[in-house]
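# Provide a 3D model corresponding to the input given below.
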Amino acid sequence: MIIPAIDLLNNVVVRLTQGRYHTPSYYDIDASQLARRYATEGAKMLHLVDLSGAKDAQARSTSGLLALTKSTDLAWQVGGGIRSADDIQQLLDHGVSRVVVGSMAIRHPELVVEWLMRFGADKIVLALDVRPTQDGRWLLPVDGWTTETNRELKECLAFYACVGVRHILCTDISRDGTAKGPNVELYRQLCHQYPDIRWQASGGVGSLEHIAQIAATGVAHLIVGKALLDGIFSFKEACICWQNASSPV
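I've put the predicted structure just below:
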């Protein structure tokens, strides 16, 4: 399924390139208007990220996020600055379908396991976003990709695969916002190694051909932001391409 993304920085619709906060691309459209547009075009779910909260949890605009999720009847998955069970509970209590947990999944995995057990694996999406190294490793930065860590994707996956995680969003940060193509081989490997996880791909999509390539890897969902905002293709075109590429021959 194609899931349109709405990224907010200080409550304004933006897109970042490779996570660089100092050079955002601003879009002259109200977030609720954008959400309603995607709903009209046939979207079933929207991916909403509070970038201010992702960088600094104290800057989260919870009231703004919740107001936005009420602007349509669509399902929402929401992330950015989630640091506690209370944060998750508040979003779920207000009708959010899934909560995206990133930095905490890397810094405090034992606590996140407790959340998975408390709220259910279908309610939490782990955001394990990766930055490639020259020696072939995939490292996991935190705080909206602004703080580097030594944690590796492979060790994190080995841990969470044993505790029943169901949804993982993985973004190759080096591709994000570039429209130069997604990391197809990464998603192919992830789907092969962990077929029971419902993978969400994100980053680098800039053409319908890119969508077809990702659909063929076996991921469950593809999150698309910049290409839709820039009008490279429509949501309907993206969905048709996804369905055609995902359908068995």
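# only C-alpha atoms for contact and neighbour calcs from this point on.
Noted.
# and the gap between the residue most central in space within the chain and residue 232?
In the chain, the centroid-proximal residue (CA atoms, centre = their mean) is residue 169; its distance is 5.2 Å. Distance of residue 169 to residue 232, given as CA to CA, to the nearest Å: 23 Å.
# circling back to that earlier point, how about the residue nearest to the centre of the chain, secondary structure?
Of the three states, residue 169 takes strand under DSSP: H, G, I helix; E, B strand; the rest coil.
# Please apply the same query to residue 180.
Secondary structure assignment for residue 180 (three-state DSSP): coil.
# which helices and strands does the biggest strand by length in the chain pack with?
When the chain is parsed with DSSP state E, its longest strand is strand 2-9. Applying 3 or more CA pairs under 8 Å, 6 or more residues apart in numbering; DSSP states H and E, we find strand 2-9 packed against strand 12-15, helix 31-40, strand 45-50, helix 51-55, strand 221-224, helix 235-246.
# try it again with 6 Å
Applying 3 or more CA pairs under 6 Å, 6 or more residues apart in numbering; DSSP states H and E, one finds that strand 2-9 contacts strand 12-15, strand 45-50, helix 51-55, strand 221-224.
# Which one, of these, ends up nearest to residue 184?
Nearest to residue 184, of all these, is strand 221-224, at 11.8 Å by CA to CA.
# what's the closest residue to residue 6 other than its chain neighbours in contact with, if anything?
Leaving aside its sequence neighbours, residue 6 sits nearest to residue 48 (CA to CA, 6 or more residues apart in numbering; 4.9 Å). Neighbour list for residue 48: 5-7, 78 [criterion: CA atoms under 6 Å, 6 or more residues apart in numbering].
# ok, of those residues, which one's closest to residue 118?
Closest approach to residue 118 among the contacts of residue 48 (CA to CA): residue 78, at 18.0 Å.
# compare with the first, here's sequence two:
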Amino acid sequence: MTRFIGCIDLHNGEVKQIVGGTLTSKEEDTPKTNFVSQHPSSYYAKLYKNHDVQGCHVIKLGPNNDDAAREALQESPLFLQVGGGINDTNCLEWLQWASKVIVTSWLFTKEGSFQLNRLKTMAKLCGKDRIVVDLSCRKTQDGRWIVAMNKWQTLTDLELNAETFRELKEYTNEFLIHAADVEGLCGGIDEQLVSKLYEWTKNYDDLKIVYAGGAKSIDDLRLVDELSHGKVDLTFGSSLDIFGGNLVKFEDCCKWNGVQN
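As a prediction, this is how the structure comes out:
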């Protein structure tokens, strides 16, 4: 069954909710921000832990976030996943406190060419059960979903499809997929993408898929559950009351998870 998954997005050391499509690789550029928390990252780590929201992730969006990420992870050791700048030289350090590491841009060259050998290296270092592969994507005009890196600004040569999941599942058992074009807009999920995620992975019972982007109602949990036949989990961000939203209550998400147990 589809479950609610929590997130802690960090930008310049603060917990924020950002419109994903406005992030750039330039430090001087200011992304469009929906919410800046008055609470430290550890507050959210404790909140998720106390409500047993399994599989939550801390994402470092750019520099100056390591301290805040460690603070969250150390508040709830081996409970949260961490992503942002993860590579073969630092993954084991982060796994001291994180349940899993989320790897994205390091799997590609600067030009966006996917390097399978890097994922194989990571799997050997960490074990496939402690790696999440981030396949966050943008939709092209011809209706394909292409993995995007560098804060979702660079389209890579890796397309989301059945073949990609079939190949990569040998080295990980979990994928995180932000629909970058709708991330932070609270305008609704990408229903077609959620349906495709089920279609592409329905034969892999042990594979976990987490979708993020556009969720705006507690009913979206039911919608994702229906579209994915319970295969895909859902993250709420800007719409959630703990992040300043007025569309979805954290309490209701926890109640949903309780029913699914």
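# Show me the strands in the stretch 151-261 of structure 2, by range?
154-159, 174-178, 208-212, 232-235 (DSSP state E, counting those that start in this stretch).
# Could you pull up the average distance between the longest one and structure 1 after superposition?
Aligned to structure 1 and superposed, strand 154-159 of structure 2 gives a mean residue distance of 2.6 Å (mean CA distance after the TM-score superposition for structure 1).
# Which other helices and strands does that strand contact?
Packing partners of strand 154-159 of structure 2 (3+ CA pairs under 6 Å, 6+ apart): strand 145-149.
# elements contacting the strand it packs on?
Counting contacts by 3+ CA pairs under 6 Å, 6+ apart, strand 145-149 of structure 2 is packed against strand 137-139, strand 154-159.
# ok, and what's touching that strand?
For strand 145-149 of structure 2, contacts defined as CA under 6 Å, 6+ apart pick out 105, 135-139, 154-156, 158-160.
# if we go to 7 Å?
Residues from elsewhere that reach strand 145-149 of structure 2 (CA atoms under 7 Å, 6 or more residues apart in numbering): 104-105, 135-139, 154-156, 158-160.
# what range in structure 1 does that strand sit on?
Matched against structure 1 by TM-score structural alignment, strand 145-149 of structure 2 falls on residues 138-142.
# In the matching stretch, which residues have enough neighbours to count as buried?
Neighbour-count burial for stretch 138-142 of structure 1 flags 138-142 (criterion: 16 or more other CA atoms under 10 Å).
# now residue 123 of structure 2: how far from residue 103 of structure 2?
In terms of CA to CA, residue 123 of structure 2 sits 11 Å off from residue 103 of structure 2.
# just to revisit the earlier point, let me have the helices and strands packed on strand 145-149 of structure 2 in a markdown table, adding distance to residue 87 of structure 2 as columns.
Converted to a markdown table, those look like this (distance: least, CA to CA, whole Å):
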| stretch | distance to residue 87 of structure 2 |
| --- | --- |
| strand 137-139 | 20 |
| strand 154-159 | 18 |
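# could you dump those strands to TSV with mean neighbour count and distance to residue 199 of structure 2?
As requested, those are exported to TSV (neighbours: other CA atoms under 10 Å; distance: least, CA to CA, whole Å):
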stretch	mean neighbour count	distance to residue 199 of structure 2
strand 137-139	23	17
strand 154-159	18	15
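# what number of residues lie near residue 137 of structure 1?
For residue 137 of structure 1, the count of nearby residues is 14 (other CA atoms under 10 Å).
# picking up where we left off before, just checking, what residue in structure 2 corresponds to the residue nearest to residue 6 of structure 1?
For residue 48 of structure 1, the aligned residue in structure 2 is residue 58 (criterion: TM-score structural alignment).
# What of residue 117 of structure 1?
Checking TM-score structural alignment: residue 117 of structure 1 goes with residue 124.
# Would you mind telling me which of the helices and strands packed on strand 2-9 of structure 1 is nearest residue 121 of structure 1?
Between residue 121 of structure 1 and those, the shortest gap by CA to CA is with strand 221-224, which sits at 16.4 Å.
# picking that back up, want to throw the helices and strands packed on strand 2-9 of structure 1 into JSON lines with distance to residue 37 of structure 1?
Below are the helices and strands packed on strand 2-9 of structure 1 laid out as JSON lines (distance: least, CA to CA, whole Å):
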{"stretch": "strand 12-15", "distance to residue 37 of structure 1": "14"}
{"stretch": "strand 45-50", "distance to residue 37 of structure 1": "11"}
{"stretch": "helix 51-55", "distance to residue 37 of structure 1": "21"}
{"stretch": "strand 221-224", "distance to residue 37 of structure 1": "15"}
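# Quick check: which of the ones you listed is nearest to residue 199 of structure 1?
That would be strand 221-224 among those, by CA to CA, at 6.6 Å.
# before we move on, back to that, where in structure 2 is the aligned partner of the longest strand of structure 1, by residue range?
On structure 2, the counterpart of strand 2-9 of structure 1 by TM-score structural alignment is residues 4-11.
# Residue 71 of structure 1 touches residue 32, doesn't it?
Yes: assessed by CA atoms under 7 Å, residue 71 of structure 1 is found in contact with residue 32 at 5.9 Å.
# Looking at those two, which is more packed in?
The neighbour comparison of residue 71 of structure 1 against residue 32 (other CA under 10 Å) goes to residue 32, with 17 against 14.
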